[in-house]
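Trainee: My questions concern the predicted model and sequence given below.
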Amino acid sequence: MLLEKINQINLTKFNEKFSFNHTIHTTKEELQQFIQLGDLQYVWLPACPRANRITSVFKWYKLDHSITEHHLSPYYKLGDNWVFDAEDDIFEETSIQDYFPKDIKATQPFLYDQSEKKIISNNTYHMSMLMAELMDEIKDVEADKSLFPIEYREMLRKWNAWLYKNVNLKIYQVASKTDEDKKSGMKELKTAYDLLNNYLSETDYLYGNQLTESDFRLFHNLIRHQIYFKQFKVFDRSLEEWTSLEQYVQRILKKHPKIFDDLYFDEIRKTHFRSEHNIKKYGFVEDIPSLEEVFPFSEK
C-alpha cells in the first residue's frame, strides 16, 4: 500500500511545489571542482535531523578527508541565529547570518568555500543526494555499498519526496500549530507512522534491501522521537508503540555502529531544552529529561 503511494508520486509536481528557491544551489560538477580545490568547509548543527542526515552521508563517503567540518554551538541566539563556537579558526564572525547574502535567510548545514569567501550551497534537501551521486561516480562505488544506487535512484527520489512532505517537514509544521490544527496534524503524522510501521514489518530498509540515503531521512527523525513526543507534543505515544519502527532504528545502529560517532546526544538535548529559540517556543523546563529518557538508543 505505501509503496504504491510512493510509486505514484510525480517528482515534477513535487519539485514545483517545493522548489527551494530561497536557498543557494550548486551543481554536481561545481561541487566536484570545489572538493578538488580543497578549500571547502562543511558547517552543521548536531541537533538538527537534516544536518545529521547529510553528515551521515558525508561520513559514509569519507568526505571529511577532503572537506573541513565545523560544528555550530548548540545554543540558538535570538536575533543572531545559530552561532559558531568561540574557538572556530575559520569563521571569525559569530553568527551564520553574516556569511549569507542579505536576501537569503541563513540556514544550516551549508557548504562554504574559504578561498572565494562564499556559501556554495545550503540546499539541504538535495545536498546529501548530490554528495552520494558525485562520490559514487568519483570512487566507482559498487551498488551494494552505495547510498544512492543508480538503479534505485528514481524510486529513492520518490521516497525522499514522500518522507519530506509526510515526516521531515510535517513534524515541524505540526509543532508550530495549536488546537484543532495541531490535532489534525497529529493524526496525519500518526497515519504516516502507521504506514511506515506496517511497511517495515516486512523489510529491513526502505528500498532495495540495503541502507540508502533515504533511510537516513527517516532514521534521524526517529532517533529524536522522544523530543517530538515530550517537548513538541506532536505524537501521543513513544516510538516503542510502533514496534517495527523501533526495531528499524535498532537494526540500523547494530549493523552500522559508526553512525553513533555523529550522534551527539547530549548536544541534541541541550539544543532542544536550552536554546533561546526553543525556550521561547515551548517554555523553560527546570529539569531536563535524562539522556536515557530522551534517547533510549544512546548506548552502543
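Mentor: Cool, the structure landed.
Trainee: make it CA atoms for all contacts and neighbour counts henceforth
Mentor: Fine.
Trainee: For residue 154, pull up the helix or strand it's in.
Mentor: Using DSSP states H and E, residue 154 falls within helix 153-163.
Trainee: which strands and helices sit next to that helix?
Mentor: Taking 3 or more Cα pairs under 8 Å, 6 or more residues apart in numbering; DSSP states H and E as contact, the helices and strands that helix 153-163 lies on are helix 2-7, helix 11-17, helix 213-222.
Trainee: chain center to that helix, what's the gap?
Mentor: Centre-to-centre, helix 153-163 and its host chain are 15 Å apart (Cα atoms, centre = their mean, to the nearest Å).
Trainee: got it, and stretch 53-62?
Mentor: Distance of stretch 53-62 from the chain centroid (Cα atoms, centre = their mean) equals 11 Å.
Trainee: quick one: buried residues of the helix ranked longest in the chain?
Mentor: For the chain, the helix that runs over the most residues, judged by DSSP state H, is helix 179-199. If you call a residue buried by 16 or more other Cα atoms under 10 Å, then helix 179-199 has these buried ones: 182, 185, 186, 188, 189, 190, 192, 193, 196, 197, 198, 199.
Trainee: before we go on, here's another structure to hold up against the first:
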Amino acid sequence: MAQFTKETSTTGAFVRQPNRFTTRPEPEPGRYRLVVSLACPWAHRALVVRKFLQLEDAISLAVVDPIRDERGWRFQGTDPVLHMDFLEEAYKRADPGYEGRVTVPALVDTTTGEVVTNDYPQLTLDFSLRWRPESTLYPEDLREEIDGWIEPIFHNVNNGVYKAGFATSQEAYEEAYGNLFAELDRIEEHLATREYLVGEQLTEADIRLWTTLVRFDAVYHGHFKCNRNKLTEMPNLWAYAKRLYAQFGDTVDWDHIKRHYYVTHHQINPTGIVPAGPDPQVWTR
C-alpha cells in the first residue's frame, strides 16, 4: 500500500496527485519524445491522438516496461534517444528535488533530457491546438460541449475506476462505484441514438472515454471491483467501444495492460497471478 499512501485521504478515498510539469512547448518536430506505458489509459490517449493527428514523424515515441519497481517506470533497455534507463532520470533533470510519483505520459525534451510536461489532460489538447490546429478532435464550435463531457467522464469514469480500485474504506469504494455506473448509464442512454459523444464526429471526449472502456472488462471489472456489469453487457457502449477499436485497436497491448495491473498492484493482487481472460478476440467479432 506504500505506493499510494500519499494519494489516500483520511476517509480512505484515492486522491490523484497533481501534475508537476505543465510547460506547453511550441511545436518543434524532432525535438520531443513522448514516453508512454501501453498499460496506462492516460498514456494510451496520447498515443491514440498522436496516431490520429499523424504526428508520428514529428514526435518520437518511447515505450516503458509494463512492470514498475521502486524507481517507477523503466525503459525497455537503455532508451536510444534519451540514453536513460528510468523515466525518473528525466524528472530529476527537470527538478532534482522532485519526490512525487513518476507518471506517464511524459513529453521529454531530447536536447536537455528534461521532462517538459506530464500534464496529460492538456498534452493531447495541445497536440490538436498547437501541433495540428486544423484538427477536428477539439474544434472551436464544439469545444464547450466536448468539455461538458470531459469533466464528468474524468471524475466518474477515467479516474472513477481508480477511486474504486484504490479505495481503502467501504464508504469511499461504494461512492466511487455508484458514480462510475451512474455515469456509464448516462452515456449508455446518450449513445442509443448517436455514434459519438459530440456531434457526428470523433472528438477528444471519445478518445478519453475509450481508453478506459477498452480496459474495463480485462482489468477494472474484476481487479478494481467495478463489477455491477461488464462492458459487453451494455449494448450501446459496447458497440461504440468496438467501433473505436476498429480504428485504434493496433494501439492496444493486452499483455502490457494485464501484466501491469495484476503484477504491479501488490496491495490488490498479492499473488501476482495474471488472469487468462477475457478473450481479446471478442473485440473483432
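Mentor: Noted; the coordinates are in hand. Bear in mind the structure is a predicted one, so any value in this text is a computation, not a measurement.
Trainee: one step back: downstream of the helix holding residue 154 of structure 1, the next helix or strand is which one?
Mentor: As assigned by DSSP H and E, the chain's next helix or strand after helix 153-163 of structure 1 is helix 169-175.
Trainee: Next, the mean deviation of that following helix compared to structure 2.
Mentor: For helix 169-175 of structure 1, the mean deviation from structure 2 after alignment is 1.2 Å (mean Cα distance after the TM-score superposition for structure 1).
Trainee: what angle sits between the helix holding residue 154 of structure 1 and helix 213-222?
Mentor: 20 degrees (axes from the mean of the first three to the mean of the last three Cα atoms, to 10 degrees).
Trainee: In helix 153-163 of structure 1, which residues are buried?
Mentor: Of all the residues in helix 153-163 of structure 1, those buried under the rule 16+ other Cα under 10 Å are 153, 155, 156, 157, 158, 159, 160, 161, 162, 163.
Trainee: and residue 143 of structure 2, what pairs with it in structure 1?
Mentor: Correspondence of residue 143 of structure 2 to structure 1, assessed by TM-score structural alignment: residue 153.
Trainee: One more: residue 44 of structure 2?
Mentor: Taking TM-score structural alignment, the alignment pairs residue 44 of structure 2 with residue 52 from structure 1.
Trainee: Chain neighbours aside, what residue packs nearest to that match?
Mentor: The shortest distance from residue 52 of structure 1 to any residue other than its chain neighbours is 6.0 Å, reached at residue 46 (Cα to Cα, 6 or more residues apart in numbering).
Trainee: Tell me if I'm right that residue 161 of structure 1 and residue 14 touch.
Mentor: Yes: in this structure, residue 161 of structure 1 is within contact of residue 14 by Cα atoms under 8 Å, at 7.0 Å.
Trainee: Would you map the helices across structure 1?
Mentor: With DSSP H as the criterion, structure 1 has helices at 2-7, 11-17, 28-37, 49-60, 124-139, 153-163, 169-175, 179-199, 213-222, 225-230, 243-255, 265-274, 276-282, 291-294.
Trainee: And the third one, what does it pack against?
Mentor: Counting contacts by 3+ Cα pairs under 8 Å, 6+ apart, helix 28-37 of structure 1 packs against helix 124-139.
Trainee: residues of the helix it packs on that come out buried?
Mentor: Using 16+ other Cα under 10 Å as the test for burial, helix 124-139 of structure 1 gives 124-136.
Trainee: Which one of those is nearest to residue 260 of structure 1?
Mentor: Of all the buried residues of helix 124-139 of structure 1, residue 260 of structure 1 sits closest to residue 128, with 18.5 Å by Cα to Cα.
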